[in-house]
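J.: Generate a structure from the sequence data that follows.
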Amino acid sequence: MGVVVPIDESRPDPEASLADLVALVSSDMERVNATILSRTGSDVQMIPEVANHLISSGGKRLRPILTLATADLCAYSGEGAVKLAASVEFMHTATLLHDDVVDGSDMRRGKVAARIKWGNEASVLVGDFLLGQAFRMMVEVGSLKALDILSAAATIIAEGEVMQLTAAKNTGTSEDEYLAVIRAKTAELFAAACEVGPVLAGRNGADQAACRDYGMNLGIAFQLIDDVLDYGGTSASLGKNVGDDFREGKITLPIVLAVRRGDDGERAFWRRTLEEGDVSDADLATALEILRRHGALEDTMDRARHYGDMARHSLAGFPPSPMKHALLQVVDFCIARAH
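T.: Next comes the predicted model:
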């Protein structure tokens, strides 16, 4: 059963907040999509089957859109941005394939996860294939700096995955420890996707840092809203089953806050369900009651709004333009998904 989070009627519709940016990069995204389709081709039949199962499943492709947008913001247009955007999407898709195996997930983007249909081995190996194709395209672009940024991001994302394994089922995880996980696991790819645009444009370090900061803060806000949606969304909006994080024993920020604020009885509940994996059908409702009692969901949303404000501030040095306005609206999209 989904959780209803109070709706602020003044907030924009999520899709409307993204519409301007999608329109501005639509022609380049057509080229990105064509590149993605061509680069998933292989004589090994299972590779395009598994890859396209996820790639064609309706994701908004926000990360490659951000690569195109920040390149345009910095007055770059060319094939390099298209190839790097496709690389970013392949990196993201590879991490999703790998994540579903690690987490034992059954659903992804509203469809049966690839690991359920083809098995864990195929999911991992096709993810590796997509990473290989991503790095081939980075090399073709010929920017050593962009290659350095994206390859470093791949390393940091892997570190984040291992950090999450260490924190998994540990109800003693602190807020700082959790934020370190999502900076590496989720926000780093947002940051890298945004940073390579000004790099291609030959912009100075200040502009590169500004775009990177925008992506990093946007990525943190995006993940914090996902944390809320696991308890307060719908399967359609989340792309997986509501409550999956709870059932898989994942420690997310709402849990961290509730554990810190709870009494001994509540902490015993979290240990039983999250650490020991002893979960009954009624426990999700109990978890929701505890989270609400301590304001953990609303406070997580407040933190997401804080990082969203930081993302907006990062672009303050760029002159007004339709692209800058659209990038600021993306922050509204990320936050409004929880309503």
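
J.: Going by C-alpha atoms from here, please, whenever you check contacts or count neighbours.
T.: OK.

J.: ok now do Asp20, which residues does it touch?
T.: Applying Cα atoms under 8 Å, 6 or more residues apart in numbering, we find Asp20 in contact with Ala326.

J.: Quick one: name whatever helix or strand follows the helix or strand harbouring it.
T.: If you go by DSSP states H and E, Asp20 is part of helix 14-24. Following the chain from helix 14-24 toward its C-terminal end, the next helix or strand by DSSP H and E is helix 26-39.

J.: run this one through as well so I can compare:
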Amino acid sequence: MTATVHPLRDKREPSLEPIISLTAPAMNSVNTVILDRMQSKVPLIPELAGHLIAGGGKRMRPMLTLASAALLDYPGARHHKLAAAVEFIHTATLLHDDVVDGSDMRRGKRAANLIWGNPASVLVGDFLFSRAFELMVEDGSLKVLRILSHASAVIAEGEVDQLTAQRQVETSEEHYLAIINAKTAELFAAACRISPVVAEAGEEAEEALESYGRNLGIAFQLVDDAIDYSSDEATMGKDRGDDFRDGKVTLPVILAHARGTAEDRSFWKAAMLGERTSDQDLVHATSLINSTGALADTMERARHYGRRAIDALAMFPTGRSKAALTEAVEFAVARAY
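T.: The predicted structure is shown next:
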């Protein structure tokens, strides 16, 4: 059975255009901060950082910070530097991830570590983390610092947890959801929560926007997991089947393994151990993921978390900002299709 993905509500094809348009003026200020703070007297640092930062990413996480502020009618500018800090944290994790994963592509371009080497990628990632913390300290809010520093620690824990689960095909769905909650959803949640903090909107708004970001982040990662077995390099910005060849036990694999025959489970174990990684093996893996309904059910779970994200916005008034945040969820769920 092949997965058929429908938008969360009937309408035109979902797009990021509403949130891009909503945040465009503020994003110009954020990009100015990013370009300024990635500079260094050491030329390799802005060269390597710029390769990824200017590499076509959607700036989804800082956009969420800006859109959350717009939802609250926040009139200030503190969130511009904080959105830049969020992007630096994200970029640093990508640089480190590419070293760990050994992937050949990132955002449709050659991975930075293949051009400049692993040591340089790790160290520039460390530089960007440091810049992020400088921006947090400049803001002066201990609460914001606590939210973003905690998120950074949780992300690192999630990445280590994923590393220890790598090639462990018996990983449970519950454990896997805990991993992606940490490594992906935590930064989405933090990016959304810091805006009501600077807007002094209150605890209820903070919790609602954190819930929105966290559920969106989980849905976002589940879709990423699905499209590794259902899409192409142009859609993903990475090599098709990277997760499969890297032995990443993602939800489609967990479900297909659990539902498969003894022969299927033997295949999955060998594949995750790196013994079955040919193009033909990837085709077989994709066939098993489709035939067991694992791809369709992964997408259904993504839609579930997407609906939870949209529900979290219920307390906020209807308007352009809420509509943009809602459509961002729909885009995240349907983006590969």
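
J.: Quick TM-score on the pair, please.
T.: Once superposed, the chains reach a TM-score of 0.97 (TM-score structural alignment, normalised by the length of the second structure), with 334 aligned residues with a Cα RMSD of 1.3 Å.

J.: Between helix 26-39 and the helix holding Asp20 of the first structure, find me the angle.
T.: With axes from the mean of the first three to the mean of the last three Cα atoms, to 10 degrees as the basis, helix 14-24 of the first structure and helix 26-39 are set at 90 degrees to each other.

J.: how about helix 14-24 of the first structure: buried residues?
T.: Across helix 14-24 of the first structure, burial judged by 16 or more other Cα atoms under 10 Å covers 14, 17-18, 20-22, 24.

J.: can you give me how far it is from the chain middle?
T.: 18 Å (Cα atoms, centre = their mean, to the nearest Å).

J.: that older thread, looking at the buried residues of helix 14-24 of the first structure, spot the one nearest Asn170 of the first structure.
T.: Comparing the buried residues of helix 14-24 of the first structure against Asn170 of the first structure with Cα to Cα places Pro14 closest, at 33.2 Å.

J.: excluding its backbone neighbours, what's nearest the closest one?
T.: Take Pro14 of the first structure and drop its neighbours on the chain: the residue closest to it by Cα to Cα, 6 or more residues apart in numbering is Phe333, 4.4 Å away.

J.: show me the contacts for that neighbour.
T.: Taking Cα under 8 Å, 6+ apart, one finds 12-18 in contact with Phe333 of the first structure.

J.: Which residue, neighbours along the chain excluded, lies closest to the residue nearest in space to the middle of the second structure?
T.: Among the residues of the second structure, the smallest C-alpha distance to the mean C-alpha position (Cα atoms, centre = their mean) belongs to Thr184, namely 4.9 Å. Leaving out its chain neighbours, the residue that sits closest to Thr184 of the second structure by Cα to Cα, 6+ apart is Gly217, at 5.9 Å.

J.: corresponding residue for that neighbour in the first structure?
T.: Residue pairing (TM-score structural alignment): Gly217 of the second structure is matched to Gly219 of the first structure.

J.: So Ser152 of the second structure sits against Ile89, correct?
T.: Yes - look at Ser152 of the second structure against Ile89 with Cα atoms under 8 Å: they come within range, at 7.2 Å.

J.: Between those two, point out the one with more neighbours.
T.: For Ser152 of the second structure versus Ile89, neighbours defined as other Cα atoms under 10 Å are more numerous around Ile89 (25 against 22).

J.: hmm, back to that, buried residues, the strand or helix carrying the residue nearest to Thr184 of the second structure. List them.
T.: Gly217 of the second structure belongs to helix 203-227 when elements are defined using DSSP H and E. Using 16+ other Cα under 10 Å as the burial criterion, the residues of helix 203-227 of the second structure that qualify are 205-227.

J.: against the first structure, where does the next helix or strand after it fall?
T.: Beyond helix 203-227 of the second structure in the direction of the C-terminus, DSSP H and E gives the next helix or strand as helix 233-236. Counting by TM-score structural alignment, helix 233-236 of the second structure lines up with residues 235-238 of the first structure.

J.: Check how far the matching stretch sits from its aligned residues in the second structure, on average.
T.: Average distance, stretch 235-238 of the first structure versus aligned residues of the second structure after superposition (mean Cα distance after the TM-score superposition for the first structure): 1.0 Å.

J.: contact partners of that stretch?
T.: If you take Cα under 8 Å, 6+ apart as the criterion, stretch 235-238 of the first structure is touched by 109-110, 226, 229-230, 241-242, 337.

J.: how many neighbours does Ile76 of the second structure have?
T.: Residue 76 of the second structure: Gly, not Ile. Using other Cα under 10 Å, Gly76 of the second structure is surrounded by 10 other residues.

J.: Glu210 of the second structure reaches Val197, doesn't it?
T.: No - here Glu210 of the second structure does not reach Val197: they are 11.0 Å apart, not a contact under Cα under 8 Å.

J.: Check which helices and strands the helix holding Gly217 of the second structure is in contact with.
T.: Contacts defined by 3 or more Cα pairs under 8 Å, 6 or more residues apart in numbering; DSSP states H and E place helix 203-227 of the second structure against helix 173-180, helix 186-198, helix 251-259, helix 294-311, helix 320-334.
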